[in-house]
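K.L.:
Dropping a prediction and its sequence here:
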Amino acid sequence: MAVRKIPTEGGTWLSRWEPEDPDFWQKTGKPLAWRTLWVTTFSLTLSFIVWFMVSAIVVRLPNIGFNFTTTQLFWLTAMPGLAGGMLRIVWTFLPPVLGTRHLITFSTLLLLIPVLGWSYAIANPATPYWVLLLLAFLAGVGGGNFSGFMPSTSYFFPKRLQGTALGIQAGIGNFGVSVVQFLTPWVVGFALFGSSLVGLGEPQTYSKGEVSKAIWLHNAAEVWILFILLAAVLAWAFLRSVPVRANFREQFDIFRDKHTWVMTSLYIATFGSFSGLSAVFGLLIKQLYGKFDGAPDPLAYAFLGPLVGSVLRVIFGPIADRVGGARLTQLSTLGMLLSALALSFFLTPDSLAEFPYFVASMLALFFFAGIGNASTFKQMPMIFEPRKAGGVIGWTAAVAAFGPFGFSTLIAAIIAQTGSPTAFFYGLAVFYLINAGLNWHFYTRRGAEKPC
C-alpha cells in the first residue's frame, strides 16, 4: 500500500499504516485492526437492523388499523432498498475523504432519524401513506452505511486476512436482518421503559380474525435508540483513520476497469439476492400461504433466511482465504440457480402441505447467497490494489443494495399481472446462469485473466 504521511487531525489520522509489513502488523497493526473490526461491526449490525426494520413492521400494519393494498405494502419494503442503493453510491467515496473515525461515528448517529420517525408514525393509524414512504426511504441510511464501513475495514488488514475480516464484519452485520425480524414479535408485546419518556406509552390494538390484543408496535423502532447512541460513542472513542486519501474525482478510475462491472454483477447475484429475499420473505409467506386455515406467522420464519445467509458469510470468509474466492463464487451461483428453479414449484400452493418445501427452497437460496457474499469480498481485494479495492467494494455493495427495491417492486408487479411470482424466479435463475459463466471465464477456469 502506498502510504504518505499526513498531519494528525485531533488524533484522528494515523501517520503510518503498513499492514503488509509483518513486523509492523504484529507490533502495531494487528491490535488496532481487530479493534476497528469489532467496533465497526457493532455499528454495521445496527445499520442492518434499521435498514430491515421496515420489513418487520409492515406485516403488522394492516392488523393495527393501517389500510394498505398488497402493492402499497411491497412498496414500503422496497423504499429502504432504493435509498440504500442510492446512499451507498455516495458512501462508497467517503472513506478516503472523511476517514474511518468520522465516517462511522456520524453515519451511526444518522440512524436515529428513521428510528425516531417510525417510533412516532406507527403510533397513529391515521399517519398518511406518503409519510411512511418517506420514513421507509430514510431507513435506507442503514443500507448506505455498508459501503462506507466495509472499505474502511479493508484498509486495516493485509490481503491474506481480508476474506476473514470482511466475512466476519459483513456476516455479523447481516445478522441485523435476522435480529430485527426475530426480536420484533417479542419486543412489541410489552411497554418499554422509555416509552413514557418519549410520549409512546399507549399500545395499539392488534386484530386478526376474532383475536384482538394490545401491542406496542412502535417498540420495533424505539428499542434501538440507546444501542445506536452507544455505538456512536464507541466509534468516536476507539476508532482512528488510516492514511489512505483520495478526492472524489480520483476515485472514479474504478469505472474504467471491466472487472469492476463483472464483480458488480456477481455481487448483485449474491448480496442482491440476500437483501432482496430478506425484504420480501415475510410478505411472500403472507401472500402465498396466508389464505389457508392455520396459516403460518410470517415473522416466525422470515428471520431464518437472513440468519442462514449471515452464518454462511462468516464461515466462508476464512475458507475463501484458504481456497480462493472464485471457486466458492462458482459454487454459489450454480447453487442459487438450482434453488431458484426448485422454489418455482411451490409458488402457487394448493395447501399448507407445500409450505415446508417453499421454506426449504428459500433457505437454500439464502445458503448459497451467503457463500457468495463471502467469496466475492475475497475476490475484490485480490483483483484490485487497496485503494481501488475499497472503492469497488463500496460500489458493488451500492448497486447490490437495490435488491430490496428490485425484488419488492418486480414481485409486486408480477403478482398483480399473473397472480404468482413464478416468472420472477425464472428470470432470477437465468441471471444466476449468466453470472456463473462470467465468473468461470474471468476468474475460475484454467488460464483465467484474474485467477482469484
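P.N.:
Noted; the coordinates are in hand. Owing to the predicted nature of the structure, the values given are computational and were not obtained by experimental measurement. Numbering: from 1, shown residues only.

K.L.:
Could you use CA atoms for every contact and neighbour count after this?
P.N.:
Fine.

K.L.:
What ranges does the protein have for its strands?
P.N.:
In the chain, strands defined by DSSP state E lie at 204-208, 211-215, listed in chain order.

K.L.:
Put this next to the first one:
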Amino acid sequence: MVDHPDKGQWLVGWDPEDQDAWERYGRRIARRNLVLSVLCEHIGFSVWTLWSVLVLFMSPDIGLGFDPGEKFLLVATPTIVGALLRLPYSFAVTRFGGRNWTVFATAILLVPTVLALYVVGRPGTPLWVFLLIGALAGVGGGNFASSMTNVTALYPQRHQGWALGLNAGGGNLGVAAVQLVGLAVISVAGRTHPSYVAAVYLPLIVLLALLAAWRMDNVDAVRTVPGAQREAARDRDTWWISALYIGTFGSFIGYGFAFGLVLQNEFDATPLTAVGYTFLGPLLGSMARPLGGLLADRLGGAKVTFWNFLAMGGGTLVLIGASRANSLPLFVTGFTALFVLSGIGNGSTYKMIPAIHAGRAEAKITEGQDASAAFARARRLSGAVIAIAGAIGALGGAAINIAFKLSYSDGSGSGTPAFLTFLGYYILCMLLIRTVYLRRPPAEPATPAGARVASRV
C-alpha cells in the first residue's frame, strides 16, 4: 500500500490486506472515512423513512383524511424508489469516488426535505403530491449501497464483518432517530406541526455534506472494471444472498416504515402513542446489526443467519397470537424482538458476501494467481453483490408494506394474513440456507505461505 496520501486525494494503490501499512496508517484513514460514512448514511436513512413519521400526523383534524391503504401506499413509495436507486448509487462510487459521491448524495437530500417542510400539514393537499415528494425522499435509501461499497474497499476482509455491520447499523439508526424527532415534535408542539420534523434535518444535511467534502477520501480500489455487476448477476450466490436479505433487511425497513400505522390499525393508537413505541424497535435493531457481523466473523454467517430466521419465525407467531388476544404489550414486545433479530440477520447475511468471494480468491491463489489481484477482484465483486443484494432487500421492505396494505384494506382491521405470509418466507429462507450453505462445506484449500485466510461462510 502506498504511503499516507494527503486527505481528499485518491488513495492510489490502496491495499488494506497489507498488515504493516494497515497498522502504520491504513487503520486511521479507514476509521476516519468510516465515521463520516456512518453519519452521512444515518441522515440518508432518516430522510428515507421521514414519511413513516409524517403519515402519523395525517388525519381529518388537519385536513388530510387518507385511509389506511393510501397511507401504506405512501410509505411504500420511498421504499421502492430507494431500492431501485441502490444499484446506480453503488456504481456511482466506482465512477466518481467515495468522497465525491458521498458529498453529492448527502447534499441532494435537501430537495425532498425542503419540499416536505413546505407541503406537509397543508390542508387539502392531494395524495399524489405526497407520493411525489415521498418518491424524492427515496434518494436517502440509495446512500446505503454507495456507503457499503466504499467501506468494503477500505477495510481488510478480516475486519469487514465488523466494519460493514457498524456502517450499516449506524445508518439504520436513522430510522429510530427520525421516530424520536417525531416523538419530540408531537410531545412539544402537538400533532399540527409535522413540518418541524423535516426542519430539524436541514442544518444537519448541510453540515455533513461539508464535513464529507473536507475529511473523506476517494479510494482507487473501489473502482471496478466494466461489467462487474453483470458478472455478479451471473453468480447464483448473488441471488441466494439477495433472497436472504429480503428476509432480513426487507423486514427491518418494511417494519420500520409500517410499525406506527400497524399500531394505529390494530389497536387504534394515537399518533403520540404510536411514535412512542415505534422508535425502540429500529433503535435496538440498528444496534444489533454490528453484533450480527461480529457473530458471523466468529461462527460463520450461514449458521448465524439460519438460527436467526428460526427466531424471526417465532417472533412472528408471537405477533399473530398478540393480535388475536388484542394484547398491545405483547404485540409491541414481539415487534421489537423482530427488529432486533432482523438487525442481527442483516449483519450476518452481509458478512457472507466477502467471505464467499475471499474463499474463491484463496482457491485462485492455490492455482497460481497473484494474491493481490485475486483479493482485489474479490473486493470488487463483493461491492457489486452488496449493491444487488441491497437493492433487492430494500424491495422486500416495499413488499411488506404492500402486504399490510392488502391485509388492512379488507376492513377486518387485522394484519394476520400479512404476518402469515412473512412467516412462510422465513421458513423458505431457512430451507435455502440449510440446502445451499450448511450442507455443502465451504472450500478450504491448502493456502500457500503468505496467503490470507478467509472467514467462514
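P.N.:
Nice, thanks for sending it over. Since this is a predicted model, take the numbers as computed values, not measurements.

K.L.:
tm score of chain vs chain?
P.N.:
For this chain pair, the superposition-based TM-score is 0.88 by TM-score structural alignment, normalised by the length of structure 1; 421 aligned residues with a CA RMSD of 2.2 Å.

K.L.:
Looking at the strands of structure 1, which one is packed in the most?
P.N.:
strand 204-208 (a mean of 16; mean count of other CA atoms under 10 Å).

K.L.:
what angle sits between it and strand 211-215?
P.N.:
150 degrees (axes from the mean of the first three to the mean of the last three CA atoms, to 10 degrees).

K.L.:
For strand 204-208 of structure 1, enumerate the helices and strands it packs against.
P.N.:
strand 211-215 (3 or more CA pairs under 8 Å, 6 or more residues apart in numbering; DSSP states H and E).

K.L.:
Please enumerate residues in contact with the strand it packs on?
P.N.:
By CA atoms under 8 Å, 6 or more residues apart in numbering, the residues outside strand 211-215 of structure 1 that reach it are 188, 189, 190, 203, 204, 205, 206, 207.

K.L.:
surely residue 344 of structure 2 meets residue 294?
P.N.:
No: at 9.4 Å, residue 344 of structure 2 does not count as touching residue 294 under the criterion of CA atoms under 8 Å.

K.L.:
So for the two, which sits in the more crowded spot?
P.N.:
It is residue 344, of residue 344 of structure 2 and residue 294, that has more neighbours when counted by other CA atoms under 10 Å, with 31 against 24.

K.L.:
In contact with the corresponding residue of structure 1 for that one, which residues?
P.N.:
Using TM-score structural alignment as the criterion, residue 344 of structure 2 maps onto residue 371 of structure 1. By CA under 8 Å, 6+ apart, the contact list for residue 371 of structure 1 reads 309, 312, 313, 316, 328, 329, 332.

K.L.:
10 Å - rerun?
P.N.:
167, 270-271, 309-317, 319-320, 325, 328-333, 335 (CA atoms under 10 Å, 6 or more residues apart in numbering).

K.L.:
swap in residue 421 of structure 2?
P.N.:
Taking CA under 10 Å, 6+ apart, one finds 316, 400, 403 in contact with residue 421 of structure 2.

K.L.:
ok so, going back, of the contacts of residue 371 of structure 1, which belong to helices?
P.N.:
Cross-referencing the contacts of residue 371 of structure 1 against helices under DSSP state H gives 167, 309-317, 319-320, 325, 328-333, 335.

K.L.:
which among those residues end up buried?
P.N.:
Buried residues within those, defined by neighbour count using 16 or more other CA atoms under 10 Å: 167, 309-317, 319-320, 325, 328-333, 335.

K.L.:
re the thing from before, redo the contacts of strand 211-215 of structure 1 as a markdown table? Include distance to residue 380 of structure 1.
P.N.:
Output for these, formatted as a markdown table (distance: CA to CA, whole Å):
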| residue | distance to residue 380 of structure 1 |
| --- | --- |
| 188 | 41 |
| 189 | 44 |
| 190 | 45 |
| 203 | 48 |
| 204 | 48 |
| 205 | 49 |
| 206 | 47 |
| 207 | 49 |
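
K.L.:
Now the two most distant members of those.
P.N.:
190 and 207 (16.3 Å; CA to CA).

K.L.:
Ends of stretch 234-243 of structure 1, what's the gap?
P.N.:
End-to-end distance for stretch 234-243 of structure 1, by CA to CA, to the nearest Å: 21 Å.

K.L.:
what's the matching range in structure 2 for it?
P.N.:
Going by TM-score structural alignment: stretch 234-243 of structure 1 matches residues 211-220.

K.L.:
do stretch 305-314 of structure 1 as well
P.N.:
Counting by TM-score structural alignment, stretch 305-314 of structure 1 sits on residues 281-290 of structure 2.

K.L.:
Okay, buried residues for stretch 403-415 of structure 1 please.
P.N.:
In stretch 403-415 of structure 1, counting by 16+ other CA under 10 Å, buried: 403, 404, 405, 406, 407, 408, 409, 410, 411, 412, 413, 415.

K.L.:
That concludes my questions; thank you for your assistance.
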